[in-house]
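[1] need coordinates for the following:
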Amino acid sequence: MRGMKTYPPNRIRELRMARNLSQEDLAGLLETSSGQIHKLERSKSTLSLEWMLRIAEVLHCDPRDLIPPGERTAEAARDLLLGKVGQLQRLVKDGHFKAASAYAGDLAKELAATHKRFAD
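    Coordinates of the predicted model:
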């Protein structure tokens, strides 16, 4: 298909296959179509933060694992950090203070590393 926009590469196919899942299996777990999975894997559809979080949950990986290390941009890093802040908020809201404390420590380290990489 000529002229179709291509988005940054990702590792969905690699991680899906490592778990012995077909596109149809993954689509079923995500309640979407196998065509959507195909588009995401081939970078023909944008891998939004929402998709990253949903796919990572089903594949039992960190959302960052979906993006090849060399492809991580400041924008992607920001989106991942914002997603993690949301997870931290849910832990606090649900009263899981010990888990939230550990998570906040990890998040602070990741934020510092991100700042070093993308210094403003």
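
[2] drop to CA atoms for contacts and neighbour counts, all remaining ones
    Noted.

[3] burial count for Glu14?
    12 (other CA atoms under 10 Å).

[4] do the one 10 residues further on as well
    By other CA under 10 Å, 16 other residues sit near Glu24.

[5] in what helix or strand does it lie?
    For Glu24, the element it lies in under DSSP states H and E is helix 23-30.

[6] list the buried residues of that helix.
    Gln23, Glu24, Leu26, Ala27, Leu30 (16 or more other CA atoms under 10 Å).

[7] what's near enough to touch the fourth one?
    Contact analysis of Ala27 by CA atoms under 8 Å, 6 or more residues apart in numbering lists Ser33, Ser34, Gln36, Ile37.

[8] which of the residues you listed lies closest to Val92?
    Ile37 (33.0 Å; CA to CA).

[9] ok, the contacts of Ala27 vs Phe97, which is closest?
    Ile37 (36.0 Å).

[10] name the helices or strands packed onto the helix or strand where the closest one lies?
    For Ile37, the host element (DSSP H and E) is helix 34-41. Other helices and strands packing on helix 34-41, by 3 or more CA pairs under 8 Å, 6 or more residues apart in numbering; DSSP states H and E, are helix 12-18, helix 23-30.

[11] sequence B follows; please return its structure for comparison with A:
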Amino acid sequence: MHQLAKALGERIRTQRKAKGFSQDALALSCSVDRSYMGRIERGEVNITVEKLYRIATVLECEPQFLLPEALSLHELASDLAASD
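    The predicted structure follows:
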């Protein structure tokens, strides 16, 4: 799932910058530690749906906007197999 988490993190970072938030300000608004927000943006952690909604609310976008484009079934299967 690392590839998926990384793509999600990149989309969050892009939207954060587009909205003019620093990483610290976004983390504070979402009630998460700044270092954890950095890990989210780098794709080092898998976030909960609740956190995704919280981030989307602060960034004034729909949660699905932050989700990466669908991976091909082959890419997704390979990513899942690698995480086992």
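
[12] sorry, back to before: how close does the helix holding Glu24 of structure 1 sit to structure 2?
    Helix 23-30 of structure 1 differs from its equivalent in structure 2 by a mean of 0.6 Å after superposition (mean CA distance after the TM-score superposition for structure 1).

[13] about what we covered before: can you name the element that comes right after the helix holding Ile37 of structure 1?
    Per DSSP H and E, the helix or strand that comes after helix 34-41 of structure 1 is helix 49-59.

[14] name the residues of that next one that are buried.
    Buried, per 16+ other CA under 10 Å, within helix 49-59 of structure 1: Met52, Leu53, Ile55, Ala56, Leu59.

[15] columns distance to Lys44 of structure 1 on top of these, output as TSV?
    Shown next, in TSV, are the buried residues of helix 49-59 of structure 1 (distance: CA to CA, whole Å):
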residue	distance to Lys44 of structure 1
Met52	15
Leu53	18
Ile55	16
Ala56	19
Leu59	20
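
[16] contact partners for Arg11 of structure 1?
    Arg11 of structure 1 neighbours (CA under 8 Å, 6+ apart): Glu41, Asp65, Leu66, Ile67, Pro68.

[17] most remote residue from structure 2's center?
    Within structure 2, the residue lying farthest from the chain centre (CA atoms, centre = their mean) is His74, at 21.8 Å.

[18] do you know how far that one is from Ala81 of structure 2?
    10 Å (CA to CA, to the nearest Å).

[19] before we move on, what about Ala7 of structure 2?
    For Ala7 of structure 2, the distance to Ala81 of structure 2 - CA to CA - is 18 Å.

[20] with Arg34 of structure 2 instead?
    For Arg34 of structure 2 relative to Ala81 of structure 2 (CA to CA), the value is 31 Å.

[21] okay, those two: which has more neighbours?
    Arg34 (17 against 10).

[22] the more buried one and Leu28 touch, don't they?
    Yes: using CA atoms under 8 Å, Arg34 of structure 2 and Leu28 qualify as a contacting pair, with a distance of 7.3 Å.

[23] which residues do the two both contact?
    By CA under 8 Å, 6+ apart, no residue touches both Arg34 of structure 2 and Leu28.

[24] I am finished for the moment; much appreciated.
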